[in-house]
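Undergrad: based on what follows, work out the 3D shape:
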Amino acid sequence: MSSLVRFLFSLAAAIAAASLLAASLRRHVQPSRLPEQLNPGPMAARNRSFVLWLHGLGDSGPANEPIRTFFTAPEFRLTKWAFPSAPNAPVSCNHGAVMPSWFDIHELPMSPGSPQDESGVLKAVENVHAMIDREVAAGIHPDNIFVCGFSQGGALTLASVLLYPKKLGGGAVFSGWVPFGSSVIERVSAEARKTPILWSHGVADRIVLFEAGQAGPPFLQSAGMSCEFKAYPDLGHSIATEELTSLQTWIKGRLKASQDKES
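TA: Reported below is the predicted structural model:
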């Protein structure tokens, strides 16, 4: 047998063996599939939740991340948290100093009659809505989305919840204020009016005066919205553990109601 014949014979045998091996592999290897936990059904997606926390003037998102450690109840096992940071911008009440700020603040202490940067607020609201929309697109139901914020972040929370076109799980305002005039009420959708509001404010607050916080519930009432207002007699411009405990209970109740409704 010539060298060429022997080579062709060996090549044919190798091809045949490879064909047999490929056939065997096709019989024994099952099509790949995602693990069950990576492919949640509709109910699992429904039970997921999202909490967006908006910090105050001059603060940052990462500095507020320890807040999530207060939320230890089982209902928060599937909760996604976000602590974004405001962009750096000059702030009028601080003589134009550049610092993290969601929008401009013209004067402090903040009172019910303080001038407001409505255009800046509305621009910041667009960014918050984009964050919410991303979570909705990822499968989290709006009923399980909660926006919370302190001081300037509380004012932005209120604006973002009022102007979002859908009903959300809730908005929680801590030591915040109403950041625009009553003309905005006309832009609040019928669905947004169903979003519940929790408002917490320290009576001893000398930065955002308690009176500024008290102006919130009547404003919301005129918009046809419900508001649970909690006053803390000895609290200044800060967040107390008692407030976070109350927030956990408040969110838990709404998560359960959402899940029961789906069931």
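
Undergrad: make it CA atoms for all contacts and neighbour counts henceforth
TA: Fine.

Undergrad: do you know how far residue 54 is from residue 236?
TA: When distances are taken as Cα to Cα, to the nearest Å, residue 54 and residue 236 turn out to be 19 Å apart.

Undergrad: likewise residue 62?
TA: Taken as Cα to Cα, the spacing of residue 62 relative to residue 236 amounts to 23 Å.

Undergrad: neighbour count: those two, which is higher?
TA: When residue 62 and residue 236 are compared for neighbours, residue 236 comes out ahead with 19 against 12, by other Cα atoms under 10 Å.

Undergrad: quick one: contacts for that one?
TA: 202-206 (Cα atoms under 8 Å, 6 or more residues apart in numbering).

Undergrad: so the residue positioned nearest the centre of the chain: helix, strand or coil?
TA: Among the residues of the chain, the one closest to the centroid is residue 52, at 2.5 Å (Cα atoms, centre = their mean). Counting by DSSP: H, G, I helix; E, B strand; the rest coil, the backbone at residue 52 sits in strand.

Undergrad: does it touch residue 79 like I think?
TA: No. Using Cα atoms under 8 Å as the test, residue 52 is too far from residue 79 to be in contact (10.4 Å).

Undergrad: overlap in contacts, the two.
TA: In the contact map built from Cα under 8 Å, 6+ apart, no residue is linked to both residue 52 and residue 79.

Undergrad: and of the contacts of residue 236, the nearest to residue 97?
TA: Within the set of the contacts of residue 236, residue 206 lies nearest residue 97; the separation is 21.0 Å, counting by Cα to Cα.

Undergrad: one more sequence to fold, the one below, so I can look at both together:
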Amino acid sequence: MCGNNMSAPLPTIVPAARKATAAVIFLHGLGDTGHGWAEAFAGIRIPHVKYICPHAPTMPVSLNMRMSMPSWFDIYGLSPDANEDEAGIKRASENLKALIDQEVKNGIPSHRILLGGFSQGGALSLYTALTTQQKLAGVVALSCWLPLRKSFPQVGQKPAVVGSANKDVHVLQCHGDADPLVPFMFGTQTSEKLKTLINPSNVTFKSYRGLPHSACPEEMIDIKRFIEKQLPAIHDE
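TA: All right, here's what the predicted structure looks like:
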């Protein structure tokens, strides 16, 4: 996942129950690993889909007093006007694009690959989908935000930055309305921004009453339905 950074172990993979004709690449949040999400996807697995849960490299994180922990990029603050680690976000996004390319080489076309992530991982997935020329099957963005949002066209501008490959991509955004870390308002504002960058009818925002900065069974069912819709079985399997 992380190119020449040897501090990140190989992704945890939930293999398809039969021949894999589609894949989900799902990125965990700050300070976490891919193991828990691999277990979650094993619980809702679809037979022809392979689930790839990479592990972020360990790095000092400014938000947490420069303590080292798994992180896709540095985070300076959680307020909307906080500075962002632009170089780190772009580097992580390139690594994610390389992981997509690897799956394409393995025989799964990019339009049969769905990106997703929770919190920081969801942010990176959204950014990558909007900047890559790889046509994707969809994005699952949980409890997250759009990083470097000012680098994207403002309303009324020509969409010069957004990768035209994904202007019609389907996005499922999920957010708990009791999230103390990434406020619910960040989620709703991100959803509104996404609707100006891609086909607005393809952006689905779901809220979960009383859910803090975590996932819940109802949300996992919604995710499974979205994956089934965006990555249907191929009939000659």
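
Undergrad: ok, the equivalent of residue 114 of the second structure over in the first structure - contacts?
TA: With TM-score structural alignment as the criterion, residue 114 of the second structure lines up with residue 146 in the first structure. For residue 146 of the first structure, the contacting residues are 50-52, 168-172, 251, by Cα under 8 Å, 6+ apart.

Undergrad: okay, strands next: where are they in the stretch 101-250 of the first structure?
TA: Under the criterion DSSP state E, counting those that start in this stretch, strands of the stretch 101-250 of the first structure are mapped to 145-150, 170-174, 197-202, 227-232.

Undergrad: now these as TSV including distance to residue 72 of the first structure?
TA: Output for the strands of the stretch 101-250 of the first structure, formatted as TSV (distance: least, Cα to Cα, whole Å):
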stretch	distance to residue 72 of the first structure
strand 145-150	16
strand 170-174	18
strand 197-202	20
strand 227-232	22
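
Undergrad: now do the helices in the first structure.
TA: Listed in chain order, the helices of the first structure (DSSP state H) span residues 3-28, 42-47, 61-64, 118-137, 152-163, 210-214, 216-222, 241-262.

Undergrad: residue 116 of the second structure: neighbouring residues, count only.
TA: Here the number of neighbours of residue 116 of the second structure (other Cα under 10 Å) works out to 27.

Undergrad: list the contacts for it?
TA: Applying Cα under 8 Å, 6+ apart, we find residue 116 of the second structure in contact with 24-27, 122, 125-126, 139-142.

Undergrad: on that earlier part again, what's the distance between the match of residue 114 of the second structure and residue 230 of the first structure?
TA: 18 Å.

Undergrad: now residue 58 of the first structure
TA: Residue 58 of the first structure sits at a distance of 25 Å from residue 230 of the first structure (criterion: Cα to Cα).

Undergrad: again with residue 7 of the first structure
TA: With Cα to Cα as the criterion, residue 7 of the first structure and residue 230 of the first structure are 90 Å apart.

Undergrad: now which residue in the second structure aligns to residue 222 of the first structure?
TA: Under the alignment (TM-score structural alignment), residue 222 of the first structure maps onto residue 196 of the second structure.

Undergrad: and if you look at residue 97 of the first structure?
TA: Under the alignment (TM-score structural alignment), residue 97 of the first structure maps onto residue 67.

Undergrad: is that match in contact with residue 61, as I believe?
TA: Yes. In this structure, residue 67 of the second structure is within contact of residue 61 by Cα under 8 Å, at 5.7 Å.

Undergrad: these two: which is more packed in?
TA: Ranked by neighbour count (other Cα under 10 Å), residue 67 of the second structure and residue 61 place residue 61 first, with 20 against 11.

Undergrad: pretty sure the more buried one contacts residue 77?
TA: No. At 10.0 Å, residue 61 of the second structure and residue 77 do not qualify as touching, with contact defined as Cα under 8 Å.

Undergrad: hmm, back to that, scan the contacts of residue 236 of the first structure and report the most crowded one.
TA: Top of the contacts of residue 236 of the first structure by neighbour number is residue 202, holding 23 neighbours under the definition other Cα under 10 Å.

Undergrad: aligned against the second structure, show me the partner of that one.
TA: Aligning on TM-score structural alignment places residue 202 of the first structure opposite residue 176 in the second structure.

Undergrad: what of residue 133 of the first structure?
TA: Taking TM-score structural alignment, the alignment pairs residue 133 of the first structure with residue 101 from the second structure.

Undergrad: residues in contact with the residue nearest to that match when sequence neighbours are not counted?
TA: Taking Cα to Cα, 6 or more residues apart in numbering, and ignoring the residues beside it in sequence, residue 101 of the second structure has residue 110 as its nearest neighbour in space, at 7.7 Å. With contact set as Cα under 8 Å, 6+ apart, residue 110 of the second structure has these partners: 100-101, 103-104, 134-137.

Undergrad: ok, back up a step: residues contacting the residue nearest to the centre of the first structure?
TA: 81-83, 145-148.

Undergrad: do that again at 10 Å, thanks
TA: Applying Cα atoms under 10 Å, 6 or more residues apart in numbering, we find residue 52 of the first structure in contact with 80-84, 128, 131-132, 145-149, 157, 171.

Undergrad: and the two most separated of the residues you listed?
TA: Spatial extent of the contacts of residue 52 of the first structure (Cα to Cα) is set by the pair 80 and 157 at 17.5 Å.

Undergrad: about what we covered before: quick one, which of residue 7 and residue 230 of the first structure is more surrounded?
TA: Set side by side, residue 7 of the first structure and residue 230 show unequal neighbour counts under other Cα under 10 Å, the larger going to residue 230 at 17 against 12.

Undergrad: distance of the closest residue in space to the more buried one that isn't next to it in sequence from residue 117 of the first structure?
TA: Nearest in space to residue 230 of the first structure, with sequence neighbours left out and distances taken as Cα to Cα, 6+ apart, is residue 200 at 4.7 Å. Look at residue 200 of the first structure and residue 117 of the first structure: by Cα to Cα, they are 23 Å apart.

Undergrad: compare these two (neighbour count), which wins?
TA: residue 200 (27 against 13).

Undergrad: check contacts around the more buried one.
TA: 150, 154, 172-176, 210, 213-214, 228-232, 239-240, 243-244, 246-247.
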